[in-house]
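Enquirer: Next input, structure requested:
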Amino acid sequence: MTALFGIAWRSAWNRRFTLALTVLSIALSTFLLLGVERIRTEMRENFASSVSGTDLIVGARTGSTQLLLYSVFRIGSATNNIQWKSVQALAAHPGVSWVVPMSLGDSHRGFAVLATTPEYFEHFRYGDRQPLRMRDGKPFGELFDAVIGAEVADRLGYRVGQKITLAHGSGELVAEHADKPFTVMGVLARTGTPVDRTVHIGLGAMEAIHLEWAGGAPMPGVKIPADQVRKFDLTPKNVTAALVGLKNRAAVFAVQRWVSTYSGEPLMAILPGVALDELWSVIGVGENALLLMSALVALVSLAGLVSVVMAGLNERRRELAVLRAVGANLRHVLTLLALEGALVTLLGVAVGVALATVGIAVLSPSLQSRFGLALHLSEPTLNEWLLLASLIVAGWLASLLPGIRAYRLSLADGLSPRI
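Expert: Got it, this is the predicted structure:
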């Protein structure tokens, strides 16, 4: 075996340029496979981590998917709101630890406006129960303060201290609340969730900018200046939804039943994790597309690998024929090629893994800032291990093909190859 290893090393060194191209081909195949697979995995994890640490989401009775879409992803609108007294009753439930009410409906230059309480910045979690952090500034304190997400700030060029105005509704034809501007008090650090695309204001501010509105339209002849709104009761009459945290998660189904049987108005409570899985089963076409892309990349990579190995057969015909002429049998030839193929394949896979690791580390900040896709350096997943094993086995098998074919050629053909 030692002698065969030495022969394999000398043969590889004599063909170092060709083998370097083979190693590069395997490395690029590994890089593409791991890259596509990691993006596919992180897409699902980012989707599933849009909200965490919240035990229930409570809203007007509707579909669980619809409630999740407008409360977490700011997509669509609620069929109905929930009364403020219902929020207070929910907060008074003995099993409830905290309640964060949310009011939606307005927008700012295409970004959703979320009215909530300061407790939102304390209790909202995403990812692996990560809290919200301020990139700059602080949470809102005064009535007309606003805290914006990272994508809002980056795309619109906003900074702390800048004045902005909100729009009523979220369509193309919207009326501006131009008489009541807000001051950007803080910019949240990027989360890779819909929080990045949200403008946050206080519930009292949402009431203040709608004091002269009724039925979704401004009342003719009624104008209340911004410095006069504090004379009015700014307690919200209703909100869109509420995030709920429990004292004991074991009581989640008991509180859910209490909400569904609440006599004040028809309400429903959903478990965010369950609703996210249901939603992903509907919109997970992107994951299937990336999975198909991974399979195609693997197929093309393996086909290219076999082509590169087979292309090198012509320059090895004399070498293999000489080995046969001095007494090497099929087992010796195949063992020699198996050693060489295993070493080349392992080296190519190792280089590919290194490229993928460096690529994730370098590209992750750019992908997160531009597309909201957070890639993390972590241990390979089961699918990634299987892909690596498949590449190694395929490369090893591909290295045996020239040996089998060369052995079937005549010695004369190998010793005097045609040009």
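Enquirer: make it CA atoms for all contacts and neighbour counts henceforth
Expert: Fine.
Enquirer: secondary structure class for residue 97?
Expert: Following DSSP: H, G, I helix; E, B strand; the rest coil, residue 97 is assigned to strand.
Enquirer: And it, how far from residue 243?
Expert: According to CA to CA, to the nearest Å, residue 97 stands 11 Å off from residue 243.
Enquirer: So which of the two has more stuff around it?
Expert: Counted by other CA atoms under 10 Å, residue 97 and residue 243 do not tie: residue 243 has more neighbours, with 24 against 14.
Enquirer: Three-state assignment for the more buried one, please.
Expert: Here residue 243 is recorded as strand under three-state DSSP.
Enquirer: now residue 213: how far from residue 240?
Expert: Computed as CA to CA, the residue 213 to residue 240 distance reads 18 Å.
Enquirer: which one of those two has more residues nearby?
Expert: Using other CA under 10 Å as the criterion, residue 213 and residue 240 rank with residue 240 on top: 25 against 16.
Enquirer: in this protein, which spans are helices?
Expert: Using DSSP state H, the helices assigned to the chain run over residues 2-14, 16-48, 64-72, 84-91, 119-123, 150-156, 203-208, 252-260, 272-283, 285-311, 313-325, 330-371, 382-408, 411-415.
Enquirer: this one next, for a side-by-side:
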Amino acid sequence: MLLRLSLQSLANRRSTALLTILALAISIALFLGVERVRTGARASFANTIAGTDLIVGARSGSVQLLLYSVFRIGNATNNITWESYRDIADRPEVAWTVPISLGDSHRGFRVMGTTDAYFEHYRFRGNAPLILAKGERFNDLFDAVLGADVAADLGYKVGDPIVVAHGLGAVGFTKHEDMPFRVSGILAKTGTPVDRTVHVTLKAIEAIHVDWQSGARTPGHSTSADDVRAMDLTPKSITAVLVGVTSKLKTFSLQRRINEYPEEPLLAVLPGVALQELWSLIGVAESALAGVSGMVVLTALIGMVAAILSSLSERRREMAILRAVGAGPRTVGCLMVLEAGTLALAGALAGTFLFLAGLLIAGPIVDQAYGLYLPFSLPSARELLILGGFVCAGILSGLIPAIGAYRMSLADGMTVRQ
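Expert: Down below sits the predicted model:
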């Protein structure tokens, strides 16, 4: 009976009710969208590197090793000798390795030397492989494979020449102009630091530094690119190694052996552990984002209460008639609570629909443009809990106008005001 009465009352004030529901729906859609972006960003961050069991570098800190080897931020404290790398790669529990060498740049983007194993074993977002959008991998000593952002920001296409600069400055004053590279391929968007990396071969890194010593060009030496091709370009050292093991059970024992390596001080870290440690340092923005979206929902609820309260003065006679036909003050108060709950429920349902529609349309666009993976799916258990909490909050907020209606007396409602 009360439900039908509340629905009829809302129908009589349909314009106000629809606007209130629309405001609630937009706030809920925004809240769910921010929540999905927040969890998606965290998942994307955690899936920056997947399928790699250990990251090995010179002894430093786990976060520092992760930053320069995966995120291309900062510098290594030292390099790993090629002999130590081969010793690790030849261990029976090691299934594959990906050596990487850092230290050069191109117009603000990091240049990374590696091998074809990088394209075969590097995984992100669960188990997604690197895919070439255009061109091919390394076929020549001076081939370069660009990340999606490098190609887009600098306007490169397959076949274009590029010149690598020594060091990591945005403007390289010391360039390897005598040995230019050719863009052989461009990777598809990944939403990881791969997008902002110029990939070349390990041998190419050695080749462009043939005439260099201690970070500077050796005076009087000028080896041509043709002469370099005939040289032994086996690296003397590398920056870090990505390692995959034959069995997950052997990961910790291998990590311990590498950390106790007698030939030189090395550090082996678990990528997942290091990522969680890093996220704990930069995850403050996540909490701030959740707080802002929560304030949006709170503002919408306050607006709903204000709309109901503002209608009470116009509904004094309605309340009085209800009291006259036998409805007690408690019944009138429950009617206000029920109206607020109905508006909140309708707003939650409409907001969920808007959220899912937006996710279906914008999800692929966001993934393509920013590499943020937002899969289309029904609300998760956490999101359903949030929706339930919103409806409950709407019901509780209805107590405010309910108290106002409860206090209205029959005589006040029947009084004719001039």
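Enquirer: which ones are touching the equivalent of residue 79 of structure 1 over in structure 2?
Expert: Here residue 79 of structure 1 is matched to residue 77 in structure 2, going by TM-score structural alignment. Neighbouring residues of residue 77 of structure 2 by CA atoms under 8 Å, 6 or more residues apart in numbering: 58, 59, 60.
Enquirer: Repeat that for residue 274 of structure 1.
Expert: By CA under 8 Å, 6+ apart, no residues touch residue 274 of structure 1.
Enquirer: can I assume residue 222 of structure 2 is in contact with residue 209?
Expert: No. Between residue 222 of structure 2 and residue 209 there is no contact under CA atoms under 8 Å: 10.7 Å.
Enquirer: the more surrounded of those two?
Expert: Ranked by neighbour count (other CA under 10 Å), residue 222 of structure 2 and residue 209 place residue 209 first, with 17 against 12.
Enquirer: Number of residues surrounding residue 389 of structure 2?
Expert: Residues lying near residue 389 of structure 2 (other CA under 10 Å) number 12.
Enquirer: now do residue 220 of structure 2
Expert: Using other CA under 10 Å, residue 220 of structure 2 has 7 neighbouring residues.
Enquirer: Quick check: it vs residue 284 of structure 2, distance?
Expert: Here residue 220 of structure 2 is placed at a distance of 53 Å from residue 284 of structure 2 (CA to CA).
Enquirer: ditto for residue 62 of structure 2
Expert: 20 Å.
Enquirer: Of the two, give the one with the bigger neighbour count.
Expert: Applying other CA under 10 Å to residue 62 of structure 2 and residue 284 shows that residue 62 carries more neighbours, namely 21 against 10.
Enquirer: Now check that one against structure 1: what is it aligned to?
Expert: Under TM-score structural alignment, residue 62 of structure 2 pairs with residue 64 in structure 1.
Enquirer: try residue 101 of structure 2
Expert: That one, residue 101 of structure 2, aligns with residue 103 by TM-score structural alignment.
Enquirer: residue contacts, that match?
Expert: The contact partners of residue 103 of structure 1, by CA under 8 Å, 6+ apart, come to 114, 115, 116, 203, 206, 239, 240, 241.
Enquirer: and what of residue 139 of structure 1?
Expert: Counting by CA under 8 Å, 6+ apart, residue 139 of structure 1 makes contact with 118, 121, 146, 147, 185, 186.
Enquirer: ranking these by neighbours, who comes first?
Expert: The most crowded member of those, judged by other CA under 10 Å, is residue 146 (30 neighbours).
Enquirer: Tell me the counterpart of it in structure 2.
Expert: Structural alignment places residue 146 of structure 1 opposite residue 144 in structure 2 (criterion: TM-score structural alignment).
Enquirer: quick one, what contacts that match?
Expert: So residue 144 of structure 2 contacts 137, 138, 181, 182, 183, 184, 185, 198, 199, 200, 201 (CA under 8 Å, 6+ apart).
Enquirer: and which of those residues is nearest residue 291 of structure 2?
Expert: Nearest to residue 291 of structure 2 among the contacts of residue 144 of structure 2: residue 198, at 37.8 Å, using CA to CA.
Enquirer: The closest one: what's it in contact with?
Expert: 105, 106, 109, 110, 111, 112, 144, 145, 146, 147, 150.
Enquirer: Please tell me I have it right and the second one contacts residue 161.
Expert: No. With the criterion set as CA under 8 Å, residue 106 of structure 2 and residue 161 do not qualify as a contacting pair; they are 11.7 Å apart.
Enquirer: Which one of these two is surrounded by more residues?
Expert: Neighbours per residue, other CA under 10 Å: of residue 106 of structure 2 and residue 161, the larger number sits with residue 106, 22 against 15.
Enquirer: Quick check: the gap between that one and residue 362 of structure 2.
Expert: Counting by CA to CA - residue 106 of structure 2 and residue 362 of structure 2 are separated by 33 Å.
Enquirer: Now residue 185 of structure 2: closest residue in space that isn't a chain neighbour?
Expert: Spatial nearest neighbour of residue 185 of structure 2, excluding adjacent residues (CA to CA, 6 or more residues apart in numbering): residue 135 at 4.0 Å.
Enquirer: what do you get for residue 318 of structure 2?
Expert: In space, residue 318 of structure 2 is closest to residue 413, 7.9 Å off (CA to CA, 6+ apart).
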